[in-house]
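*Asks:* pasting the sequence and the predicted model now:
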Amino acid sequence: MFNRFTAPRRPRHRWLRVVLGIAGIGLLLALLFVSVFVGIAMLAAGMLWRLWKQRGKPVAHGTRANSIDGDFRVVGKAQLPLAR
């Protein structure tokens, strides 16, 4: 029943092979082109959603951008047993 769908055959005519190969490459490029724009649209929608959710909230200005607030403890180097 499914034997005719298992192995697609290439056409024997040389020019038909070339045309179908170019059509396949064109289809792949079109899908890539569309997927890039869909990805850009999704990123833009996510950024707009985040900006919309943050509107009206105050922006924190008291801290520096490269500082982390918290309590820290220095941990010593692990002492491994010597190899014999």
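*Replies:* The structure has been received and is ready for your questions.

*Asks:* make it CA atoms for all contacts and neighbour counts henceforth
*Replies:* OK.

*Asks:* report the secondary structure element holding residue 22.
*Replies:* Assigned by DSSP states H and E, residue 22 falls within helix 14-54.

*Asks:* how far out from the middle of the chain is that helix?
*Replies:* 13 Å (CA atoms, centre = their mean, to the nearest Å).

*Asks:* which elements pack onto that helix?
*Replies:* Judged by 3 or more CA pairs under 8 Å, 6 or more residues apart in numbering; DSSP states H and E, helix 14-54 is in contact with no other helix or strand.

*Asks:* then this one, side by side with the first:
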Amino acid sequence: MFDTPRRPRHPLLRIALGVLGIALLLGLVVVGLFVGAAMLAAGLLWRLWAQRGKPVAGRARADSIDGDYRVVGKAQLTH
């Protein structure tokens, strides 16, 4: 029922269709890059918008431990 598509026999038409295919591929890559950059920018703006009004120094990291320490000199170490 369906035959495989045949390549055109005329050499100029072959070149024209090849160039058209490459241009379409490059156009899709460029559009994809712009869409990806727009998504990253929107994500950053979303995060900045969600953090507005919160104090920067008031945020604590979940993986940090609060504590006191003192420096022990070499003379105080026991063998």
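*Replies:* Nice, I can see it. None of these values were measured; they are calculated from a predicted model.

*Asks:* would you pull the TM-score for this pair?
*Replies:* TM-score of the superposed chains, computed with TM-score structural alignment, normalised by the length of the second structure, equals 0.71; 64 aligned residues with a CA RMSD of 2.1 Å.

*Asks:* what stretch of the second structure does the helix holding residue 22 of the first structure fall on?
*Replies:* Using TM-score structural alignment, the residues of the second structure aligned to helix 14-54 of the first structure are 11-51.

*Asks:* for residue 29 of the second structure, what are its contacts?
*Replies:* By CA atoms under 8 Å, 6 or more residues apart in numbering, residue 29 of the second structure lies in contact with nothing.

*Asks:* centre-most residue in the first structure?
*Replies:* The first structure has residue 39 as the residue nearest its centroid, 8.2 Å off, counting by CA atoms, centre = their mean.

*Asks:* quick one: that residue from residue 70 of the first structure, how far?
*Replies:* For residue 39 of the first structure, the distance to residue 70 of the first structure equals 37 Å [CA to CA, to the nearest Å].

*Asks:* what of residue 12 of the first structure?
*Replies:* In terms of CA to CA, residue 12 of the first structure sits 72 Å off from residue 70 of the first structure.

*Asks:* let me see the contact set for residue 18 of the first structure.
*Replies:* Contact partners of residue 18 of the first structure, counting by CA under 8 Å, 6+ apart, are absent.
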